[in-house]
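Visitor: Please find the sequence and the predicted model below.
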Amino acid sequence: MKQRVNFYEKGQNALKTLFNMGAYLKKSSLDQRLIELVDFRVSQINNCAYCLDMHSKDARAHGETEQRLYSISAWRETPYFTEKERAALAWAEAVTACEVPDEVYAQVKDHFTEEELVDLTLAISSINTWNRFNIAFPMPDAVGTYRVGQFG
């Protein structure tokens, strides 16, 4: 494979924008543990190894259990997730697939305010963007090296 651009070195302006979105989301009313669950699930869907490593570690640092992380791809069939988390995971999957049925919207509206729903959608868009950059410009040697809090 031909050497690809090192996004983390050459994409500083783009990175600032992505980090600013992350800083905004940390100040939002969304529970950080919920954001980590969504980030982990979307990264599974997108097959982003670096983000899976990062968000599994960050989720555990926020009190997430191994059992829930191991079963998140089957969240519909497990008793481990609250109705609010289920709504967020359904929303994350639908937004990531670019197909948002009315019933998924109705479900998520029952658990989030309008502002929270906008912020949740921004979180989903943000992790999808990170996934796509990490897949387009892979750094296989970096997978497994993330440390909790490494990026602020």
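Guide: Nice, I can see it. Numbers count the residues shown, from 1 in each chain.

Visitor: C-alpha from now on. contacts and neighbour counts both.
Guide: Noted.

Visitor: gap between the longest helix anywhere in the chain and the chain center?
Guide: Ranked by residue count and defined by DSSP state H, the top helix of the chain is helix 114-136. Here the centre of helix 114-136 is set off from its chain's centre by 7 Å, with CA atoms, centre = their mean, to the nearest Å.

Visitor: neighbouring contacts of that helix?
Guide: 7, 18, 21-22, 25, 28-30, 35, 38-39, 42-43, 46, 48, 50-51, 88, 92, 95-96, 108-109 (CA atoms under 8 Å, 6 or more residues apart in numbering).

Visitor: Weed out the non-buried ones from those residues.
Guide: 7, 18, 21-22, 25, 30, 35, 38-39, 42-43, 46, 48, 50-51, 88, 92, 95-96, 108-109 (16 or more other CA atoms under 10 Å).

Visitor: Please point out which parts of stretch 117-129 sit buried.
Guide: Buried-residue list, stretch 117-129, by 16+ other CA under 10 Å: 117, 119-128.

Visitor: swap in stretch 93-103?
Guide: Result for stretch 93-103 [16+ other CA under 10 Å]: buried residues 93, 95-96.

Visitor: also this one, for the comparison:
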Amino acid sequence: MESRVKVDKSSMDAYRALLGVEKYLAQCSIEKSLRELIKLRVSQINGCAYCIDMHWKDARASGETEQRLYGLPAWRESPYYTERERAGLLLAEELTRIADRPVPDVVHERVREQFQDREIADLTWAIAAINAWNRVNIGLGTVPGDYQAPGAAH
């Protein structure tokens, strides 16, 4: 992972802590396919080229279709997302843009229709984590392009 900013050893402790959150999320109650869609959509909103590159590749390596990935910015108008995915993407967008406005009650209601309490907590952590990764990678100037998804043909 190439970065325009030289990272010293002490800041690697913070990196490892965020990896600990990722370790939890890898076994959480939210299915991997939805986590990848959320990671990609939030990264698109935040304009994080490194994370877009990474999560597009991870999603494809996990079997996600190109049609669903290409249509992700217009998920509201696209027929190939489930109601659960739509609720998760809606919450992801609202929490990512939280500085602009509060999350409307109707969003929480829609999320509750699709997710149990533990799932909502896990979903919220997944959204918070990718927002943090986006900010770290943008802030450090991490260069996109060289990432290879685990298990993908090189």
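Guide: Structure received. Model, not experiment: these values are computed from the prediction.

Visitor: TM-score for this pair?
Guide: Once superposed, chain against chain, the TM-score is 0.90 (TM-score structural alignment, normalised by the length of the first structure); 146 aligned residues with a CA RMSD of 1.7 Å.

Visitor: returning to that earlier point: what range in the second structure matches the longest helix of the first structure?
Guide: Using TM-score structural alignment, helix 114-136 of the first structure corresponds to residues 117-139 of the second structure.

Visitor: in the superposed pair, what's the mean gap between that stretch and the first structure?
Guide: Mean deviation of stretch 117-139 of the second structure relative to the first structure after superposition (mean CA distance after the TM-score superposition for the first structure): 0.4 Å.

Visitor: could you measure the residue nearest the centre of the first structure against I135 of the first structure, distance?
Guide: In the first structure, the centroid-proximal residue (CA atoms, centre = their mean) is D39; its distance is 1.4 Å. As for D39 of the first structure, its distance to I135 of the first structure is 15 Å (criterion: CA to CA, to the nearest Å).

Visitor: Same question for V100 of the first structure.
Guide: For V100 of the first structure relative to I135 of the first structure (CA to CA), the value is 24 Å.

Visitor: likewise A14 of the first structure?
Guide: 16 Å.

Visitor: which of these two has more neighbours?
Guide: I135 (17 against 11; other CA atoms under 10 Å).

Visitor: What is the aligned counterpart of R35 of the second structure in the first structure?
Guide: That one, R35 of the second structure, aligns with I35 by TM-score structural alignment.

Visitor: Look up which helix or strand its match falls in, please.
Guide: In this assignment (DSSP states H and E), I35 of the first structure forms part of helix 32-45.

Visitor: That helix: how far from the chain's middle?
Guide: Centroid displacement of helix 32-45 of the first structure relative to its chain, using CA atoms, centre = their mean, is 4 Å.

Visitor: got the contact list for that helix?
Guide: With CA under 8 Å, 6+ apart, helix 32-45 of the first structure has contacts from 26, 49, 51-52, 55-56, 58-59, 62-64, 69, 72-73, 85, 88-89, 92-93, 96, 120, 123-124, 127-128, 131.

Visitor: These in strands, which ones?
Guide: Counting by DSSP state E, no part of the contacts of helix 32-45 of the first structure is found in strands.

Visitor: Measure how buried A136 of the first structure is and give me the count.
Guide: There are 12 residues near A136 of the first structure, going by other CA under 10 Å.

Visitor: how close does it sit to V104 of the first structure?
Guide: A136 of the first structure is 30 Å from V104 of the first structure, where distance means CA to CA.
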